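Asker: Sequence first, then the predicted structure, then my questions.
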Amino acid sequence: MLSVMPYSVMAIVAVMDVTAGPAVGLLPLVALGPAFAGLVGGWRRTALIGGLALILCLGLGLYDGLFASRRGYTALASVAGVTAAGLLAAVMRQRREAELASVRSIAEVAQRVLLRPVPRSAGPLRVAVSYTSAVAEAQIGGDLYEVVASPSGVRVIVGDVQGKGLDAVETAALVLAAFREAAYDEPDLRHVGLRLERVADRELRGEKFVTAVLTEIRDDRVVSMLNYGHPSPVMMRPDGSVGFVEPPQYALPLGLGMHGFAGPEPYEADFAPGDQLLLYTDGVSEARDAAGRFYPLDERADLLSDPDPEKALQALRSDLVQHVEGPLHDDAAMLLLRYHDP
């Protein structure tokens, strides 16, 4: 539609000018053709349409006998000036589009480095992940997740960095780098948490902090967790029962460690074939509808019944977007762990 608009406008102006006659003075409106072309097309197309507009203006001016006075030359000058302005606008717009494409390309590379694709299966688990950034045109933000298959079991982190923007991305990169190294090296999940605490205390400044839940799934069909002030994961059993796996007591987030306050204590839950564990950030649990009601995550867990974990998680995400009736106002990450018996 937009591509044919300049031609349509010039054709309409030509018909109206011929019908109304030279007394009405519609000839300068031919300049609308190159004006629209500069908004939607490249500079070559704008120059072509500008040339056609000048030819059309010259022909109509001769047909109306306007070159016997200044009116014909004024109309030609108007078309030429608008064509020049359209060319300038097209060049500047193409440069901005090229810069935006470059920024998007860099963002995609940063996303692959920071939030690498998680494995679809790890040990006895099938894994699916969904991530939505609240920042327009952005693919990464302050939420983080990772799955590491270590000698001690499958270890998972889902976290949420305080704040948004580049600072949040930088903090998420620090935490993820520390987790990827510690998750494979440390034999005990508590030691993994201690490594993250040291990195956070050393690197985070001011009021920055990170809520996170660390999870370890071992071969004894037990899931062990460390919760640093993060929303409790949701456990779904094959019989349809749903419940939050809450810690005995909540600990401070990473980066807010204080002398005299111990870190979180590991806690466990049964995790057997057929069970599902959903880890998420507060962009999911605190999403509100128009009436201010939070998203009822535990009540919508039945949406995760699809045999394909990725389709199941997509159904839950679609329901979340429908709940808020528009774009999400905070980064929202969900990671689904489904225990299957090979």
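Answerer: Structure received. All figures in this text were calculated on a predicted structure; none of them were measured in a lab. Numbers count the residues shown, from 1 in each chain.
Asker: contacts, neighbours, all on C-alpha from now
Answerer: OK.
Asker: for Val213, helix, strand, or coil?
Answerer: Following DSSP: H, G, I helix; E, B strand; the rest coil, we place Val213 in the strand state.
Asker: which residues touch it?
Answerer: Applying CA atoms under 8 Å, 6 or more residues apart in numbering to Val213 gives the contacts Ile157, Val158, Gly159, Met225, Leu226, Asn227, Tyr228, Gly229, His230, Ser232.
Asker: make it 6 Å
Answerer: Contacts of Val213 were listed using CA atoms under 6 Å, 6 or more residues apart in numbering, and they are Ile157, Val158, Leu226, Asn227, Tyr228, His230.
Asker: try Arg155
Answerer: Residues in contact with Arg155 (CA under 6 Å, 6+ apart) are Val147, Val148, Thr215, Glu216.
Asker: secondary structure element for it?
Answerer: Element membership for Arg155 (DSSP states H and E) is strand 153-161.
Asker: what comes into contact with the next helix or strand along the chain from that strand?
Answerer: In the C-terminal direction, the helix or strand that comes right after strand 153-161 (DSSP H and E) is helix 165-185. Residues outside helix 165-185 that contact it (CA under 6 Å, 6+ apart): Leu114, Gly141, Gly142, Ser150, Val161, Val192.
Asker: How about the first one, nearest residue that isn't a chain neighbour?
Answerer: Spelled out, that is Leu114. Excluding its sequence neighbours, the residue lying closest to Leu114 (CA to CA, 6 or more residues apart in numbering) is Ala173, at 6.0 Å.
Asker: roughly how far apart are the one you found and Leu32?
Answerer: Applying CA to CA, to the nearest Å, the value for Ala173 to Leu32 is 50 Å.
Asker: So these two - more neighbours on which side?
Answerer: Leu32 (22 against 18; other CA atoms under 10 Å).
Asker: Roughly how far does the more buried one sit from Pro273?
Answerer: From Leu32 across to Pro273, the span is 67 Å (CA to CA).
Asker: secondary structure class for Pro231?
Answerer: Assigned with three-state DSSP, Pro231 falls in the coil class.
Asker: residue furthest from the geometric center of this structure?
Answerer: No residue in the chain sits farther from the centre than Ala68, which is 61.1 Å out by CA atoms, centre = their mean.
Asker: Can you show me the strands along the stretch 1-150 of the chain?
Answerer: 121-122, 125-132, 143-150 (DSSP state E, counting those that start in this stretch).
Asker: where exactly do the helices run in the stretch 201-342 of the chain?
Answerer: Ranges of helices in the stretch 201-342 of the chain, per DSSP state H, counting those that start in this stretch, are 282-285, 309-324.
Asker: Okay, one more to line up with it:
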Amino acid sequence: MAVVAAVDVIAGPSVGFLPLVSLGPAFAGLVGGWRRTALIGGLALVVCLGLGLYDNQLFVGRRGFTALASVAGVTAAGLLAAVMRQKREAELASVRSIAEVAQRVLLRPVPRSAGHLRVAVSYTSAVAEARIGGDLYEVVASPDGVRVIVGDVQGKGLEAVETAALVLGAFREAAHDEPDLQRVGARIERAVDRELQGEKFVTAVLAEVSGDRSVTLLNYGHPAPVVVRPDGAVHFAAPPRNALPLGLGIHGADAPRPYETDFTPGDQLLLYTDGVTEARDRTNRFYPLAERAVLLKDPDPETALQTLRRDLVQHVEGPLHDDAAMLLLRYHGW
């Protein structure tokens, strides 16, 4: 508005810049509230009226009155746009608030320590505005040891969230009640088989650390956890044989069998979803988790996991194409 006024004063009325004063309330309606838009619109009318009098256009011809009408019209449209935008922003804020509550119920904050373990978790959504998705995780300190689940629901949207809630509910209950990890998995599988229909499924890996310097794993078609030793050695704790994901029990395949791997002071166990290992850079190269797991060297597990997460995002050089959840267990003593 100041530039238009200056040009009009310098160049004179012949240039015809006076109607451009309406750009002020037009932009105000896009970025400000209705009060700010009304204020800018009133100021624009004053500027337009003053320039019209200065140029002697209000009483000679129709140009001055046309400019005033255009400023008034644009101000009215800006006010309407500002009111509608503020209404949508309020609705979006309400939805975000509900989503955050749903996230706290579905994916509750994990304990920072459980037994002789320190725990850290990272969740990166593929959708910038998303708060929850189909990836799931939980840590439960049960009478039989610390039990953990990390899983990935097939599909996206509300159905995936509902399925994730079903799996987590079954795990939280079974982790406290069942004496061994295989029975925990069987309880979850029965719950999922009852609810899921068609070819929907959930990949998941369950872990139990009971203090015998080993971790027991139960893998339902999920990516194998990574064990990082204090000397930096990395290996994938793959199951002796593959098993179907949860929800495909109708195909009659054998249930997975528990297996163990060493887990002693200083060791780290990283459980993750396929959004990590299947993240690709611009050359279509997958994220090299086996090479980058050495980044988990910070004494604080949360800081270490965030370092790995930043490296994952830098590898992709943009938004992830799939949700990526990571849960790190670190044995006390390091």
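Answerer: Received the coordinates, thanks. On a predicted model such as this, the values are computed, not experimentally measured, just so you know.
Asker: Do you know the score for how well these two fit?
Answerer: Here the TM-score for the pair of chains, by TM-score structural alignment, normalised by the length of the second structure, is 0.98; 333 aligned residues with a CA RMSD of 1.1 Å.
Asker: before we move on, back to that, and the residue nearest to Leu114 of the first structure, what pairs with it in the second structure?
Answerer: In the second structure, the residue matched to Ala173 of the first structure (TM-score structural alignment) is Ala165.
Asker: Likewise for Ala183 of the first structure?
Answerer: In the second structure, Ala183 of the first structure lands on Ala175 (TM-score structural alignment).
Asker: and that match, how many residues sit next to it?
Answerer: Residues near Ala175 of the second structure, counting by other CA under 10 Å, number 28.
Asker: for Asp64 of the first structure, same thing?
Answerer: Neighbour tally, Asp64 of the first structure, other CA under 10 Å: 17.
Asker: How about the one 5 residues further on?
Answerer: Here the number of neighbours of Ser69 of the first structure (other CA under 10 Å) works out to 9.
Asker: Roughly how far does the residue nearest to Leu114 of the first structure sit from Leu194 of the first structure?
Answerer: Applying CA to CA to Ala173 of the first structure and Leu194 of the first structure gives a distance of 17 Å.
Asker: Same question for Ala77 of the first structure.
Answerer: Separation of Ala77 of the first structure from Leu194 of the first structure (CA to CA) stands at 74 Å.
Asker: Tell me the buried residues in stretch 250-266 of the first structure?
Answerer: Buried residues in stretch 250-266 of the first structure, counted by 16 or more other CA atoms under 10 Å: Tyr250, Ala251, Leu252, Pro253, Leu254, Gly255, Leu256, Gly257, Gly263, Pro264, Pro266.
Asker: Gln103 of the second structure -> the first structure?
Answerer: Aligned counterpart of Gln103 of the second structure in the first structure: Gln111 (TM-score structural alignment).
Asker: so what's that match up against?
Answerer: Ile140.
Asker: How many neighbouring residues does Val110 of the second structure have?
Answerer: 15.
Asker: wait, what's in contact with the residue lying closest to Lys208 of the first structure once chain neighbours are set aside?
Answerer: Nearest residue to Lys208 of the first structure, sequence neighbours excluded (CA to CA, 6+ apart): Gln162, at 6.0 Å. Residues near Gln162 of the first structure by CA under 6 Å, 6+ apart: Lys208, Phe209, Val210.
Asker: Identify the residue of the second structure aligned to the second one.
Answerer: When the two structures are superposed using TM-score structural alignment, Phe209 of the first structure falls opposite Phe201 in the second structure.
Asker: Report the contact partners of the nearest residue to that match once chain neighbours are set aside.
Answerer: Nearest residue to Phe201 of the second structure, sequence neighbours excluded (CA to CA, 6+ apart): Gly247, at 4.7 Å. Neighbouring residues of Gly247 of the second structure by CA under 6 Å, 6+ apart: Val192, Asp193, Phe201.
Asker: What is the burial count for Ala98 of the first structure?
Answerer: Ala98 of the first structure - counted by other CA under 10 Å - has 12 other residues nearby.
Asker: Run a quick neighbour tally on whatever residue of the first structure lines up with Gln314 of the second structure.
Answerer: Using TM-score structural alignment, the partner of Gln314 of the second structure in the first structure is Gln322. By the other CA under 10 Å criterion, the neighbourhood of Gln322 of the first structure contains 13 residues.
Asker: With Val83 of the second structure instead?
Answerer: 17.
Asker: mind checking how far the match of Gln314 of the second structure is from Asp64 of the first structure?
Answerer: 60 Å.
Asker: swap in Val210 of the first structure?
Answerer: Taking CA to CA as the measure, Val210 of the first structure falls 74 Å from Asp64 of the first structure.
Asker: and if you look at Ala136 of the first structure?
Answerer: In terms of CA to CA, Ala136 of the first structure sits 52 Å off from Asp64 of the first structure.
Asker: do the same with Leu313 of the first structure
Answerer: As judged by CA to CA, Leu313 of the first structure and Asp64 of the first structure stand 68 Å apart.
Asker: what's the answer for Ile140 of the first structure, then?
Answerer: Relative to Asp64 of the first structure, and taking CA to CA, Ile140 of the first structure is found at 60 Å.
Asker: how much does stretch 312-319 of the first structure stray from the second structure?
Answerer: Stretch 312-319 of the first structure, aligned to the second structure and superposed, deviates on average by 0.6 Å (mean CA distance after the TM-score superposition for the first structure).
Asker: so how far is that stretch off the chain centroid?
Answerer: 16 Å (CA atoms, centre = their mean, to the nearest Å).
Asker: Which positions within it qualify as buried?
Answerer: Ala312, Leu313, Gln314, Leu316, Arg317.
Asker: can you pull the contacts of the fourth one?
Answerer: What that stands for is Leu316 of the first structure. Leu303 are the contacts of Leu316 of the first structure under CA under 6 Å, 6+ apart.
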